[in-house]
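1. Model the following, please.
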Amino acid sequence: MSIQENIEHITSLIESAQTKFGRSQGSVQLLAVSKTKPPEAIIAATQAGQRKFGENYVQEGVEKVQYFNQHYPDLSLEWHFIGPLQSNKTRAIAEHFAWVHTIDRAKIAQRLNDQRPATLPPLQVLIQINISGEASKSGIQESELFELAELISTLPNLTLRGVMAIPQNVPDYASQLAAFQKLASYQQTLATRYPHINTLSMGMSGDMEAAIEAGTTMVRIGTAIFGQRDYSHAHTE
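-> You can find the predicted model right below:
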């Protein structure tokens, strides 16, 4: 199937799950994860109406943002950084992306705030939580969430929108749902304290339905849209 057909298929799955779980149509957005994929693949996705794209690698992502701003400004693409954050790469992210999903410590939040150009609107940010407690996963510990949220709420060039997680990869639906429900409870608590909390970034190809049942507002889908990834030419930094 073509990229356009893949997006149409995934969109139909999202719409069916929204109906199944009593979610309003349009309440779950599709973020197309375009890491390692060339501009031609992104253009194909835009022909299916896709406008939100997620990138994991700073150099590759910045190059794509610059390319589309220069050559396709009328598409008005929305770029989300969804990869691990390093202190020495925050300036490039602050200068080029509209969203960051992976803030997990105060130093990173402060640098993004300080390096956000005054000509751009505030950076829309999510706190990444290590919801499954895996040593290999990025994300803040659950006990540290509210302290970091309080800091971000004081930074004028950041707008805290919610939380993000990559739960442990488990095959059974009940375990998927339990992890997502825990994340949703944190988002709901934050929403009682801060005015712009409305985003829950969770769910990928293998657990999208459980994420939608638990209340996700944004699913991150890559391979099911663009096909298998070729990392041999990727800027994996």
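2. okay, CA-based contacts and neighbour counts for the rest of this
-> OK.
3. Tell me which stretches of this structure form strands.
-> 29-33, 52-55, 78-81, 99-103, 123-128, 158-164, 199-201, 218-221 (DSSP state E).
4. Out of those, the one nearest A211 is which?
-> A211 lies closest to strand 218-221 among the strands of the chain, at 7.9 Å (C-alpha to C-alpha).
5. ok so, going back, output the strands of the chain in TSV; the columns should cover mean neighbour count and distance to Q176.
-> What follows is the strands of the chain, written out as TSV (neighbours: other C-alpha atoms under 10 Å; distance: least, C-alpha to C-alpha, whole Å):
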stretch	mean neighbour count	distance to Q176
strand 29-33	22	19
strand 52-55	23	22
strand 78-81	22	24
strand 99-103	25	20
strand 123-128	25	17
strand 158-164	26	15
strand 199-201	27	14
strand 218-221	22	14
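6. Second chain to compare with the first, below:
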Amino acid sequence: MKLSTGTPRILVVDDEKDLTDLLVTVLRAEGWRTEPAPDGTTALRAVRGFRPDAVVLDRGLPDLEGLEVLRRLRAYRPDLPVLFLTARESVEDRVAGLCAGADDYVPKPFDLDEVVVRLRALLRRCDAAGAGGSLLAVGDLTLDEETRQVHRGGAQVRLTAREFELLRYLMRHTGRVLGRAELLDNVWADEADRHLNIVESYVSYLRRKIERDRSVLIHTVRGVGYLMKPAAPKR
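-> Presented below is the predicted three-dimensional model:
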């Protein structure tokens, strides 16, 4: 993951308002842009809008379990740094969080300086690994995650915000069949009123824009979902 240019952005996800306010104050004092989220649904929405460079995530949330929030975060942005906070002290709970994909773990009650130090380490690690860039490509289709520009065969394709997120998820998982429910959970996670038909509608919108007069990239796997893969070369 390449860090956003400028000030690092930190998303703090915890339903304890006093603790969240304190964390936000301390992190902003470090010069970081910080946004709070009181539950998992708000956090998943913020990841798309706020585009954080790291997430401080509580295990116990009122709507979604922290591990489920982490799973959805990982599906959407696989290398987004996540620092788990938890009041659960057992070794099994810590191992479960790390095995689920958390980058680090701090038990409650914690020292605020320790949280800052651990976040700095995560941000440095990602900055060092950021040389890979943010360009996704499938055949002659490219998507730049930073500029949010999409091109097919060198020509720009203009997408709505939701179309862009759906295409990004498909391209991040090129070569794997994605079920409609998975796409709904990860691209429409911020909407309470969701239905599978919206996935089909948006796939249709995408196809009209990126496959018009061109080879097929989004393939339907009947009864299962969709598969993004490069078009077969012409013989």
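7. What value does the TM-score take for this pair?
-> After superposition, the two chains reach a TM-score of 0.29 (TM-score structural alignment, normalised by the length of structure 2), with 95 aligned residues with a C-alpha RMSD of 4.3 Å.
8. ok, back up a step: and the strands of structure 1 as a markdown table, adding distance to I152 of structure 1?
-> Below are the strands of structure 1 laid out as a markdown table (distance: least, C-alpha to C-alpha, whole Å):
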| stretch | distance to I152 of structure 1 |
| --- | --- |
| strand 29-33 | 24 |
| strand 52-55 | 22 |
| strand 78-81 | 17 |
| strand 99-103 | 10 |
| strand 123-128 | 9 |
| strand 158-164 | 7 |
| strand 199-201 | 15 |
| strand 218-221 | 21 |
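9. Out of the ones you listed, which is closest to N69 of structure 1?
-> Of those, the one closest to N69 of structure 1 (C-alpha to C-alpha) turns out to be strand 78-81, at 10.6 Å.
10. quick one: buried residues of whichever helix in structure 2 runs longest?
-> Scanning structure 2 for the helix with the most residues, using DSSP state H, yields helix 112-128. Buried residues in helix 112-128 of structure 2, defined by neighbour count with 16 or more other C-alpha atoms under 10 Å: 115, 118-119, 122-123, 126.
11. circling back to that earlier point, how about the strands of structure 1, which one is nearest M208 of structure 1?
-> M208 of structure 1 lies closest to strand 218-221 among the strands of structure 1, at 6.8 Å (C-alpha to C-alpha).
12. Grab the nearest non-local neighbour of T102 of structure 1.
-> Taking C-alpha to C-alpha, 6 or more residues apart in numbering, and ignoring the residues beside it in sequence, T102 of structure 1 has Q128 as its nearest neighbour in space, at 4.8 Å.
13. And the strands in structure 2?
-> For structure 2, strands defined by DSSP E occupy the ranges 9-13, 33-37, 54-58, 82-86, 104-107, 135-138, 141-144, 149-152, 155-157, 177-179, 218-221, 225-228.
14. residue boundaries of the helices in structure 1?
-> With DSSP H as the criterion, structure 1 has helices at 3-20, 39-46, 58-71, 90-96, 106-115, 145-153, 173-191, 208-214, 223-226.
15. So which of the strands of structure 2 is nearest K209 of structure 2?
-> K209 of structure 2 lies closest, by C-alpha to C-alpha, to one member of these: strand 155-157, at 6.8 Å.
16. Run through the neighbouring helices and strands of the closest one.
-> Contact here means 3 or more C-alpha pairs under 8 Å, 6 or more residues apart in numbering; DSSP states H and E; on that basis strand 155-157 of structure 2 packs against strand 149-152.
17. Next, the buried residues of the strand it packs on.
-> 150-152.
18. Distance to T41 of structure 2 added to these, as a markdown table?
-> Rendered in a markdown table, the data for the buried residues of strand 149-152 of structure 2 read as follows (distance: C-alpha to C-alpha, whole Å):
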| residue | distance to T41 of structure 2 |
| --- | --- |
| V150 | 28 |
| H151 | 31 |
| R152 | 33 |
